[in-house]
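A.B. asks: one predicted model, sequence on top.
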Amino acid sequence: MNVTNTFTVDEAKKKLEHYCAYQERCHQEVRQKLKSMHMIPEATDIIIVHLMDHNFLNEERYAKSFVRGKFRIKKWGRRRLLLELKKKDISKYNVNQAFSEIDEEEYIGVFNDLAEKKAESLRETDKYKKKKKLIDYLLYRGWESHLVYDKANELIK
């Protein structure tokens, strides 16, 4: 027999307050959580409005936090960050606000360090295969193609 927990609106509010206080969340994650709790759409809307009113849920703050974290820790480029934020239905305005958090000099510095470190670690003897591996790695990380190709041509001759 399949037994599912049911929650009142107040219980769900408390649970979602803890969920959002633990870590920054976007609207999509909160909606998914409410759906998994089997909340009806009307209750979902009430809870999301409550979370926004009490500053538990803030899409701009989420986008900034996401971009800072993924850029500094995982060394993702702008293309990958944009793609991931689009998957989470973050508005263009909030994406642009988040990207303004990244200093251009720091961005280029991180890119150069990452490319040089990866180029040194590649144990490929054929320079064309080595260049392709470096390019594929950097493109997968979401760095802009003009930066990637220029750096690959500079590092591997």
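C.D. replies: Thanks, I have the structure now.
A.B. asks: CA atoms for contacts and neighbours, from now on please.
C.D. replies: OK.
A.B. asks: which SS class is His38?
C.D. replies: Here His38 is recorded as coil under DSSP: H, G, I helix; E, B strand; the rest coil.
A.B. asks: wait, isn't it in contact with Thr8?
C.D. replies: No: in this structure, His38 is not within contact of Thr8 by Cα atoms under 8 Å, at 10.7 Å.
A.B. asks: between the two, tell me which one has more neighbours.
C.D. replies: Each of His38 and Thr8 has its neighbours counted (other Cα atoms under 10 Å); His38 has more, 14 against 9.
A.B. asks: second one coming, line it up with the first:
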Amino acid sequence: MRAPEKRSYTVEEAMQKLMHFCAYRDRSQKEVEDKLIQMNMIPAAREKIIIKLMEDKFLNEERFARSFVRGKFRMKKWGKIKITQELRKREISAPLIKTGLSEIDQKVYLETLYELAERKLEKIKEPNDFKRKKKLADHLLRKGYESQLVFDCVNDLITD
């Protein structure tokens, strides 16, 4: 039994596929690059396609960073630390990460942190206040919120 042959694409076919790929939702340049590698495109063709996608506004790292931040914060309620880590994984530059994070209003950020904390606190069935604080803090830290904000929030909600 031999392995199935990988389909090869012309630059035009690949370009059409990637236009649809980028139009569906904002993509990072790394995601597009990975997709082109998966499609067995040679480096010269990959570069040509990426440049064309950028020229035609299908690929824009700043737009990607901004929409990624908005989406992860609004839908998944992630904190800035986790969002930053995920953007770094996608090879987004530090200035673009900073630009993306500017999409989060600080007042809404704190309200979200407290809302998440209160919701989690209702589910923690631990009589010991110290352990309750630890469980709550761990949950909020895993969500990617800054440690100082988490500890202030936990101390506000659970008083010894």
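C.D. replies: Cool, the structure landed. Everything numeric in this text was worked out from a predicted model, so none of it was measured.
A.B. asks: would you pull the TM-score for this pair?
C.D. replies: After superposition, the two chains reach a TM-score (TM-score structural alignment, normalised by the length of the first structure) of 0.97; 157 aligned residues with a Cα RMSD of 0.9 Å.
A.B. asks: OK, contacts around Glu61 of the second structure?
C.D. replies: Neighbouring residues of Glu61 of the second structure by Cα atoms under 8 Å, 6 or more residues apart in numbering: Arg27, Ser28, Gln29, Ile92, Leu96.
A.B. asks: which of those fall within helices?
C.D. replies: Among the contacts of Glu61 of the second structure, the members falling in helices (DSSP state H) are Gln29, Leu96.
A.B. asks: the top helix by length along the first structure aligns to what range in the second structure?
C.D. replies: Counting residues, the longest helix found in the first structure (DSSP H) is helix 104-121. Using TM-score structural alignment, helix 104-121 of the first structure corresponds to residues 106-123 of the second structure.
A.B. asks: pull out the buried residues from the matching stretch.
C.D. replies: Tyr109, Leu110, Thr112, Leu113, Tyr114, Leu116, Ala117, Leu121 (16 or more other Cα atoms under 10 Å).
A.B. asks: same question for stretch 38-57 of the first structure.
C.D. replies: For stretch 38-57 of the first structure, burial by neighbour count (16+ other Cα under 10 Å) applies to Met39, Ala43, Thr44, Ile47, Ile48, Leu51, Phe56, Leu57.
A.B. asks: restricted to helices, list these.
C.D. replies: Short answer: the buried residues of stretch 38-57 of the first structure in helices (DSSP H) are Ala43, Thr44, Ile47, Ile48, Leu51.
A.B. asks: corresponding residue for the first one in the second structure?
C.D. replies: Read that as Ala43 of the first structure. The alignment partner of Ala43 of the first structure in the second structure, by TM-score structural alignment, is Ala45.
A.B. asks: residues touching that match, list them.
C.D. replies: Val11.
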